[in-house]
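1. whatever this is, show me its structure:
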Amino acid sequence: MAGLGVDMVRMVRRNKLVGFWAAEKLALAGENAKTYSDGLAMAAMDAERSNILVIIRRDFDAAGVILSDEDILAVMNVCWLEAGKQTKGADGSDAALVHIARHLMQRS
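-> Next up, the predicted model:
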């Protein structure tokens, strides 16, 4: 992922981790799970598709997977922290800011 900023690399990694989690919930396995996860990872690079919560919510609703947006966001936050551990030059301190910002947006 040379040439990408630390934040973008971290976002791609986070999306990939979330993608594998979501794929499991959608009963996808093997190559299908990898393809789903790769699609969410690539969404980080496309401004029009970067809101993976919307993508996952749509896919879960279509498949009858019952999880709240809060549950999905919690997994996304855990994956953000994990992606930070895997990304050289990143730290986990901004995960708290992301979490706080999401809660403030939900209240407005």
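2. when you work out contacts or count neighbours from here on, use the C-alpha atoms and nothing else.
-> Will do.
3. residues near A41, how many?
-> 23 (other C-alpha atoms under 10 Å).
4. another one to check against the first:
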Amino acid sequence: MTTFDEREEGFEKKFAVDEELKFKAEARRNKLLGLWAAEKLGISGDVATAYAKEVVAADFEAAADRGALHKVLKDLTAKGNAVTEGDIRAKMDELLIQAVAQVKAGV
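-> A predicted model of the protein is given here:
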């Protein structure tokens, strides 16, 4: 194996690790978003945990964070919460920082 091949293999492995971290962090962020929204909806306990799982699942149904965002926006506005798409995006950005830290820490 040449040095070039070894470097290429190293880059491929790093890319795979980075993509796995990104996937885990986004899923964790969506779970945290679901728990945040559940609190705003007055949901707690096992029901809040189940709702957070629904938010995570919703994100798999649409691309680029739209599933989680639209589900939370729809549910919050349906219950009379004055929240905008921008508010939720800002919360998602905030929660992504927490999620990355949690995933890196193995929490």
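5. what's the TM-score here?
-> Overlay of the two chains. TM-score (TM-score structural alignment, normalised by the length of the second structure): 0.70; 86 aligned residues with a C-alpha RMSD of 2.2 Å.
6. how distant is the longest helix seen in the second structure from the center of its chain?
-> Longest among the helix segments of the second structure by residue count, using DSSP state H, is helix 3-40. Its chain's C-alpha centre and that of helix 3-40 of the second structure lie 10 Å apart, by C-alpha atoms, centre = their mean, to the nearest Å.
7. and the next helix or strand past it?
-> helix 45-61 (DSSP states H and E).
8. so who does the nearest residue to R49 of the first structure once chain neighbours are set aside touch?
-> Once flanking residues are discounted, R49 of the first structure sits nearest to A43: 5.1 Å by C-alpha to C-alpha, 6 or more residues apart in numbering. With contact taken as C-alpha atoms under 8 Å, 6 or more residues apart in numbering, A43 of the first structure is in contact with 15, 49-52.
9. widest-spaced pair of those residues?
-> Of all pairs drawn from the contacts of A43 of the first structure, the widest gap by C-alpha to C-alpha lies between N15 and R49 and measures 11.7 Å.
10. what's L67 of the first structure aligned with over in the second structure?
-> Alignment note: L67 of the first structure maps to V83 in the second structure; criterion TM-score structural alignment.
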